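A.B. asks: Sequence and computational prediction follow.
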Amino acid sequence: MKMSIAVVLSALSLGEKKLARYGHVATTTWLGRSALIKVAHILERIGLAMVGGAGGLYVAVGLMRMESELFRTEWMVLSMMLYGALGFYLGIDLPSRLAQTVKFTRPGEWSFDADAAAMASATGTFFASIAVFLFVGIIVLDHTVRDGFSVLVGCCWAIGTMLQIAAGAIGRSNVIVEDGSE
């Protein structure tokens, strides 16, 4: 038990650390906490992109049920999946430095950059998610809907994804302007 505690504590260290308190002297060098957070953030972004791609797939399958040949191609399905992945990758989680650069405002005041990015991200996530939810329900229940409704739901998803991408662009441009770096 003593050795396992020493290994865990040394793995979480920021550099070399002697763990004589537990009866062992272990000197190891591991990744620091900030590197682990960066890896976790990358994994989170990849997971969000996969969710966005899956959402794009469901929307594409819902649109494929229409009579139009435009939505029945593999390229359309692939492009909708990539568009969804890009939207969820860029838009849902705004850079953490954006929150650090936001200036405090009085109640009732509006900070354009931060508030616009947050509102666009939230609205885009809501619209894209509601469209995916509707199409999954339509597909699972094998319900037939009118083509106009399918187009409306597909446009809702496309606009929501576009708002997510815009939110990511607003948030990242604010960080670059305020901080001077990416």
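C.D. replies: Perfect, thanks for sending it.
A.B. asks: alpha carbons only for contacts and neighbour counts from here, please
C.D. replies: Noted.
A.B. asks: Check the gap between Glu69 and Ala54 for me.
C.D. replies: Distance, Glu69 to Ala54, using C-alpha to C-alpha, to the nearest Å: 22 Å.
A.B. asks: So for the two, which sits in the more crowded spot?
C.D. replies: Ala54 (18 against 9; other C-alpha atoms under 10 Å).
A.B. asks: So which residues of this structure form helices?
C.D. replies: Along the chain, the stretches classed as helices by DSSP state H are 2-11, 33-64, 74-91, 96-101, 112-140, 147-179.
A.B. asks: and the ones you listed, which is most packed in?
C.D. replies: Among those, helix 74-91 has the highest mean neighbour count (mean count of other C-alpha atoms under 10 Å), at a mean of 22.
A.B. asks: helices and strands around that one, which ones?
C.D. replies: Judged by 3 or more C-alpha pairs under 8 Å, 6 or more residues apart in numbering; DSSP states H and E, helix 74-91 is in contact with helix 33-64, helix 147-179.
A.B. asks: List just the one of the ones you listed that sits closest to Thr105.
C.D. replies: Nearest of the helices and strands packed on helix 74-91 to Thr105, taken as C-alpha to C-alpha: helix 147-179 at 16.4 Å.
A.B. asks: quick check: angle from that closest one to helix 112-140?
C.D. replies: 150 degrees (axes from the mean of the first three to the mean of the last three C-alpha atoms, to 10 degrees).
A.B. asks: for helix 147-179, the distance to its chain's centre please.
C.D. replies: When distances are taken as C-alpha atoms, centre = their mean, to the nearest Å, helix 147-179 is centred 12 Å away from the chain's centroid.
A.B. asks: Included below, for side-by-side comparison, is a second structure:
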Amino acid sequence: MRSRVRKFAHFLERIGLAMAGAASGLFVGAHVGSSIAALTSQAFILLMMAGGAIGFYLGIDTPPLPFHPHEESSEQGSAGNIDSAEFLSAAGTFLAALTAFMSVGVIVLRTDPEIYWTILIMLGWVVGVVMQIVAGTIARMRD
């Protein structure tokens, strides 16, 4: 019984992360779509929301490599190595959250940034979400 409750709680947590990712994608899509006429469509906003939901669902809660602090660094072991999934997850989450925060700031403050800032925000969002998806995929493939 307890196992089912834990699994359900974990599932709810992941769905919450996916909703946060979708909301972030909505803000980035709304900002970018309002600045670049070619991207002013519901399909673009839905694509940004779907990417955010998938990225945050897969990439934020990645199972890390086992940590062995007392082992010496060796060529065969994982001690001292960088966990690529954990690093990609952290960097991708930071980048996606930063660009979403910037988008919200632009929308709320009603500023009109230069077009290169808008393109940079969109590229940062896409790279961050892709990093999260890759991190989640790597972490789940090694289990």
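C.D. replies: Cool, got the structure. Owing to the predicted nature of the structure, the values given are computational and were not obtained by experimental measurement.
A.B. asks: before we move on, the earlier item: closest to Ala131 of structure 1 out of the helices and strands packed on helix 74-91 of structure 1?
C.D. replies: Judged by C-alpha to C-alpha, the one of the helices and strands packed on helix 74-91 of structure 1 that comes nearest to Ala131 of structure 1 is helix 147-179, at 5.3 Å.
A.B. asks: Can you spell out which helices and strands pack onto the closest one?
C.D. replies: Helix 147-179 of structure 1 packs on helix 33-64, helix 74-91, helix 96-101, helix 112-140, going by 3+ C-alpha pairs under 8 Å, 6+ apart.
A.B. asks: Which one, of those, ends up nearest to Ile176 of structure 1?
C.D. replies: Going by C-alpha to C-alpha, the one of those nearest Ile176 of structure 1 is helix 96-101, 9.4 Å.
A.B. asks: who touches that closest one?
C.D. replies: Ala114, Gly171, Arg172, Asn174, Val175, Glu178, Asp179 (C-alpha atoms under 8 Å, 6 or more residues apart in numbering).
A.B. asks: Show me what the second one aligns to in structure 2.
C.D. replies: It stands for Gly171 of structure 1. Under the alignment (TM-score structural alignment), Gly171 of structure 1 maps onto Ala139 of structure 2.
A.B. asks: of all the contacts of helix 96-101 of structure 1, which comes closest to Ser121 of structure 1?
C.D. replies: Ranked by distance to Ser121 of structure 1 (C-alpha to C-alpha), the contacts of helix 96-101 of structure 1 are led by Gly171 at 9.7 Å.
A.B. asks: Now for the nearest residue to that closest one once chain neighbours are set aside: which residues touch it?
C.D. replies: Nearest non-adjacent residue to Gly171 of structure 1, counting by C-alpha to C-alpha, 6 or more residues apart in numbering: Ala117, 5.7 Å away. For Ala117 of structure 1, the contacting residues are Leu94, Ala166, Ala167, Gly168, Ile170, Gly171, by C-alpha under 8 Å, 6+ apart.
A.B. asks: so what corresponds to Ala117 of structure 1 in structure 2?
C.D. replies: Checking TM-score structural alignment: Ala117 of structure 1 goes with Ala85.
A.B. asks: cool, and Ala40 of structure 1?
C.D. replies: Superposed on structure 2 with TM-score structural alignment, Ala40 of structure 1 falls opposite Ala9.
A.B. asks: try Ala158 of structure 1
C.D. replies: So Ala158 of structure 1 corresponds to Val126, using TM-score structural alignment.
A.B. asks: quick one: that match and Thr99 of structure 2, what's the gap?
C.D. replies: Applying C-alpha to C-alpha, the value for Val126 of structure 2 to Thr99 of structure 2 is 10 Å.
A.B. asks: before we move on, the earlier item: of the helices and strands packed on helix 147-179 of structure 1, which is nearest Ser150 of structure 1?
C.D. replies: Nearest of these (C-alpha to C-alpha): helix 33-64, 6.1 Å.
A.B. asks: For the closest one, enumerate the helices and strands it packs against.
C.D. replies: For helix 33-64 of structure 1, the packing partners by 3+ C-alpha pairs under 8 Å, 6+ apart are helix 74-91, helix 112-140, helix 147-179.
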